[in-house]
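> Predicted model and sequence follow; I will ask about them next.
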Amino acid sequence: MSTLIKNAQILQAEQLTEQDILIDDGRIKAIGHDLNQAYGPADHVICAADRFVTPGLVDVHVHLRDPGLTAKETIETGTMAAAHGGFTTIGAMPNVDPVPDTPEKIALMMARNAEKAHVHVEQYASITKNRVGDELVDFDGVKQAGAFAVSNDGSGVQTAGTMYQAMLGVAKAGLTLAAHVEDDSLTYGGVMNAGPVADKLGLPGILGISESAQIARDVMLAEASGVHYHVCHVSTAESVRVIRDAKRAGINVTCEVSPHHLLLTDADITMDNPMLKMNPPLRSPKDRAALIAGLLDGTIDMIATDHAPHTDEQKTGSMQTAAFGITGLETAFATLYTAFVKTRILTLSQLIDLMSTNPAKLFGLKQAGRLAVGMPADLAIIDLKHDYEIKANQMFSKGHNSPFIGWHVSGNVLMTLVDGQVVYGKDQQA
């Protein structure tokens, strides 16, 4: 079946231009004007007048909680949330139960993802058995079974020797190692950023050096091993500095920042509020400024949500007992577009690079991140002009643990197509 998207606003040479997009057999067949004359009438027409059409967003850091933790999220609900947010490709982290730490478990995960997901799901294997400890997984085996990268997300690799041996094996297998960077000996049981705000609230703080010190260790190991070392959810000024210096030295390091660390700081925590508890925690305004500077100078390569749904019960009470993490798939584009593009800190083209083109390119996802003839028709149709309110009852994720509920934003995703098929749409005429 063919589909024609009429009068779409697409980015060409960093400018929005009106074009039609013809989709056939799940791929983009043509981009231009008067496509009906060249190719004949399409089976289905979507009117996208005054709507922005972008290559589907790519998020390399998502928690689907499935299997084992499905009270929080499932493959179906998490990937529907992704589609609602304009994401067409996501990377599923391995902190599920059982942990995908063998080729056989990865194969099962891949089959479940293919059966149940509404968008493309790339699957992480863990770095070590059961995602903790020092016993390494079979990197060649998990790659052959379908893993696109490895990570112990949720836990930092504590031993330098383990990380070095892992990097050697991951490099040999041709995978990416995505590191949750956290030195447990420097966290001191904290629940938010260490500093004046934590002191005022009487809450234990997490030192920023628990993150940056492990990055400093790892970039030297990455240089020695030759691995593609990717730093998850960078949050401190010192981390940005270490990564910037490593890149200048020619080390193969990339990194991501999460929307919440760009939008909020610990100054926004005015009371003991579990909705603002995440790991890494919200840092200081100085750290936020360094993250934005890192985006602008290319030190930070991409934005990834770290979508971390929890049940309502797990995000109530005190920050001292509530779970770490917030959701992000359904709010990321709109909040970032409103805060950074509308204020002209970033261009729309830069935001799409950070949320689609760059993650696809740097993680070797050749079938994602570009709107071009021959590419899969993975697209999002977005209303950039009208404000709307983020509401919990309009979310598809099981988790409503978001500090952005109630925000008024622009950048409403109206429709998402995966392989040319509408997987999310407020109506059939975007």
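Structure's in. What do you need?
> going forward, measure contacts between C-alpha atoms and count neighbours the same way
Noted.
> and the residue lying closest to Ile381 once chain neighbours are set aside, which of the three is it?
Counting by CA to CA, 6 or more residues apart in numbering, Ile381 lies nearest to Val53, which is 4.6 Å off, once chain neighbours are set aside. Using DSSP: H, G, I helix; E, B strand; the rest coil, the secondary structure recorded for Val53 is strand.
> ok, now Met110?
State at Met110, reduced to three classes by three-state DSSP: helix.
> For the most centrally placed residue in the chain, list the residues it contacts.
Taking CA atoms, centre = their mean as the criterion, Ala304 is the residue nearest the geometric centre of the chain, at 2.6 Å. For Ala304, the contacting residues are Asp59, Val60, His61, Val62, His233, Glu256, Val257, Ser258, Pro259, Met355, by CA atoms under 8 Å, 6 or more residues apart in numbering.
> Included below, for side-by-side comparison, is a second structure:
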Amino acid sequence: MKPILLRGGRVIDPANALDGQYEVLIRDGEIAAVETNINLQDVTVIDARGCWIVPGLIDPHVHLRDPGFPEKETIQTGLRAAAAGGFTAVAAMANTSPVNDNPATTRYMLERAREVHSARLVPVSAVTHRLGGTEPVDFAAMVEAGARLFSDDGIPIDDAMILSRALDETKRLGYAVALHEEDRVLSCNGALNAGAVSKRLGVSGYADSAESQRVRRDLALAIGAGGAVHVCHVSTPESLDLIRAARRHGAQVTCEVTPHHFSLDENAALSWGPNAKMNPPLRNRDDVEALHAAIRDGTIDMIATDHAPHDPKSKRMDELGALFGPQHQAARLDQGDAEIFAHAANGVVGLETSLGLALELVHRSLIQPARLVEMMSLNPAALLRLEAGTLVEGAVADITVIDPNLEWTVAPGKFLSKSRNTPFAGMRLKGRAVLTMVGGEIVYDGRKA
């Protein structure tokens, strides 16, 4: 294969404090040079004028539903959707069927991923067998099989002794535990944020304290154990304050925010119904502003999609779809419909909309481009213990080329993901990935789309 030269773009590599006009030479799957003027013969030149050239984006939190739920997503469709979204690697959570709590399932996932020749799959091991919360996995065996993070995501670890043991084991091995923070006594199976919208629709409410109280407990355990913890999909100001305080006390804690939590508030459920239902729920406008402030001040380390594909049946769209729509807001649901809403699956797809939504933070001058790259590449690489997130010479050529000014409309029918459950359909966004390279190979070319 001939070397590839990316020419005319703005290179943004926060790991090396690099931000300017450079050319990037890729040879044999690696970064061969990043210089201002590279003159070589017999190279494939890619014109990147008007674009950013950044280390490949990494999503630390996705659900690929494979093995077990091919009607929602497969490793093939999920990784191709990831590449289309600009991601060169994604961390696949363990809530599959069977659960990724054993080396055989981990190996299956990695083998399927290699067959796709698209974005990389980073396996996330369960913390407990079958996500049951009582029997820890063999942590060392899972690391040997390829796991780079541990999480029972979707289910909180209620037993403090089990979590303490997990923190001890992962500390010894050099990995982190990612936590779904929910006190289920306080969340009470709530369908939406406890507030004006849940009251208007007549559905059960999910209190902020269900998240923050569990964050409080788990950060105390982390400080005691000296282990690394990662707070998934943080959504409340109280949780953010606890994370700040824990860091002052020496806790090794990172956290993530999702694009849906920083882009939408609870009112989205009035129009999008089950497609705006997730756990934790969309919060109120003040909470969204607190997330923006935490992104600006560095409290929030990374952006994660929590990509959660669901088929229409799981979302109960056949029963509830007609009650909601982007052009009108739903009225109060009758008791039967409210119960159906409560049982609709949680989550939204996000791999193909995340970058466009995140770029809104740049366009609104909430953050600088380098901070965006840090949150979507460098910091996730560190969490997952990957040698990635940089364009330094000799690094593997995982690269995302972004046109920050390309305007486009979210069209779920064009998603490469198998599912369509999004509250962003029809939204106009500015900026998207136009080229994704993994190991020097082009795995998505938006210039041909």
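All right, it came through fine. On a predicted model such as this, the values are computed, not experimentally measured, just so you know.
> TM-score for this pair?
Here the TM-score of the superposed chains, computed with TM-score structural alignment, normalised by the length of the first structure as the reference length, equals 0.95; 424 aligned residues with a CA RMSD of 1.7 Å.
> Just tell me what the residue nearest to Ile381 of the first structure corresponds to in the second structure.
Matched to the second structure by TM-score structural alignment, Val53 of the first structure sits across from Ile53.
> Surely that match touches Asp403?
No. With contact defined as CA atoms under 8 Å, Ile53 of the second structure and Asp403 do not form a contacting pair (9.1 Å).
> Between these two, point out the one with more neighbours.
When neighbours are counted by other CA atoms under 10 Å, Ile53 of the second structure and Asp403 differ, and Ile53 comes out ahead with 30 against 20.
> Could you measure from that one over to Thr390 of the second structure?
Distance, Ile53 of the second structure to Thr390 of the second structure, by CA to CA, to the nearest Å: 11 Å.
> before we move on, what about Pro70 of the second structure?
Look at Pro70 of the second structure and Thr390 of the second structure: by CA to CA, they are 34 Å apart.
> These two: which has the busier surroundings?
Each of Pro70 of the second structure and Thr390 had its neighbours counted (other CA under 10 Å), and the higher figure belongs to Thr390 (26 against 14).
> which residue packs closest to the more buried one, ignoring adjacent ones?
Nearest in space to Thr390 of the second structure, with sequence neighbours left out and distances taken as CA to CA, 6+ apart, is Pro55 at 5.1 Å.
> just Thr409 of the second structure next, same as before
Nearest non-adjacent residue to Thr409 of the second structure (CA to CA, 6+ apart): Arg428, at 4.5 Å.
> That neighbour against Val410, yeah?
Yes. Arg428 of the second structure sits in contact with Val410 when judged by CA under 8 Å, with a separation of 6.5 Å.
> Same drill for those two, tell me which one is more crowded.
Relative neighbour count places Val410 above the other of Arg428 of the second structure and Val410, with 18 against 14, counting by other CA under 10 Å.
> for Lys143 of the first structure, what are its contacts?
Taking CA under 8 Å, 6+ apart as the contact definition, Lys143 of the first structure lies against Pro103, Ala149, Ala173, Leu175.
> what about the strands in the stretch 101-250 of the second structure?
When assigned using DSSP state E, counting those that start in this stretch, the strands of the stretch 101-250 of the second structure occupy the ranges 120-125, 149-151, 176-179, 192-193, 205-206, 228-231.
> looking at the ones you listed, which is closest to Lys418 of the second structure?
strand 120-125 (17.1 Å; CA to CA).
> helices or strands next to that closest one in the packing?
Helices and strands touching strand 120-125 of the second structure, as assessed by 3 or more CA pairs under 8 Å, 6 or more residues apart in numbering; DSSP states H and E, comprise strand 87-92, helix 103-116, strand 149-151.
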